[in-house]
Structure formats: C-alpha cells, structure tokens
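**Student:** Got a predicted structure plus its sequence, pasted below:
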Amino acid sequence: MGQYANFSDQYSLEEQVKNLADEELLDFWEETQQLAKILDQHEQTELEYNPEYERVILQELQYRTCCKSQF
C-alpha cells in the first residue's frame, strides 16, 4: 500500500506520488479520503490533516490518464 513518509526531507510529496504504481496511488488516495471523512466526523481539529495530499494525488492521476490516452 502506498504511504507518504512525511518525515523525509529528501523527497517531496510530489516526487513520492510520482514513484507510486497506479494501484498504490489509488490506495493512497482512498486512504486520504477515509482519513478526511473520519476527521470531519469527529471534528478533530488538533490532528493535522493536509488537504494538499488530495490535490497532488489527483494531479498525478490526471497526468497519467492523459499520458495513457496519447498512446
């Protein structure tokens, strides 16, 4: 399963997402959606959730879809 290692200063979120296989990327996206839903339901404001994950993941999915449709 894909996982973002937020403790790594070596690679950005974008670089890590680009290196995930398609299935791992979709799993990671699903996990971020579940996390957001749980945090919304429990109104956990003290826990850190970064909506930037979703933007980066969706951007990468769009890029991959466009690249596949060109071939």
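**Tutor:** Alright, I've got the coordinates.

**Student:** Please make it C-alpha for all contacts and neighbour counts, starting now.
**Tutor:** OK.

**Student:** so what secondary structure elements neighbour the helix or strand encompassing residue 67?
**Tutor:** Assigned by DSSP states H and E, residue 67 belongs to helix 52-70. Other elements packing on helix 52-70 under the criterion 3 or more Cα pairs under 8 Å, 6 or more residues apart in numbering; DSSP states H and E are helix 13-18, helix 22-42.

**Student:** And here is the other one:
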Amino acid sequence: MAYHFEHSAPISMDEHVKILGDDELLDFWEESQYLDGFLQENEIQITQTMGNCERLILQELQLRFCQREQPQRVNAVR
C-alpha cells in the first residue's frame, strides 16, 4: 500500500507517483477516490494538493499505458 506524507517526504508528489509500481499506483488512486468521497460526504474542503493527486495519478497511468502500446504498434507495422 502506498503512502505520501507531504511534509516528511524528500521527493515531490510527481516523483512519488512515478516511483510506484502499477498495483501500488492503482491502490493509491483507489484510496484517493475513497478519501475524496469521504471528504465530500462530510463537507470538508479539499486542499489543492489533494485535487492534484488524482490528476497526477491518471496522467502517470496514461503515460505507462501509451509506453506499453508503442512497441506493439511498431511490431504490427513490420
């Protein structure tokens, strides 16, 4: 399970997301979705960092998916 402690982590959230494995990244995304739902349900304001978390995770997942697809497309053309 992945954790990000903003004030104690020596790396940025961007770098933290890149380091995680696929399963950890998906777990992190799922946890952020759960937390977002909880915060909205209890009418708690979300900080800017929390809002960027989902965007960073989804961008990293899209990048990884595109990188995996690229070699397959090249081989299909040959």
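**Tutor:** Here it is on my side, so go on. Being a predicted model, the structure only gives us computed values, none of them experimental.

**Student:** just to revisit the earlier point, by how much does the helix holding residue 67 of the first structure deviate from the second structure on average?
**Tutor:** For helix 52-70 of the first structure, the mean deviation from the second structure after alignment is 0.4 Å (mean Cα distance after the TM-score superposition for the first structure).

**Student:** can you check stretch 27-34 of the first structure too?
**Tutor:** Mean for stretch 27-34 of the first structure is 0.3 Å (mean Cα distance after the TM-score superposition for the first structure).

**Student:** can you give me how far that stretch is from the chain middle?
**Tutor:** 7 Å (Cα atoms, centre = their mean, to the nearest Å).

**Student:** List the buried residues for that stretch?
**Tutor:** Using 16 or more other Cα atoms under 10 Å as the test for burial, stretch 27-34 of the first structure gives 27-29, 32.

**Student:** circling back: and the helix holding residue 67 of the first structure, what's buried?
**Tutor:** 53-54, 56-57, 60-61.
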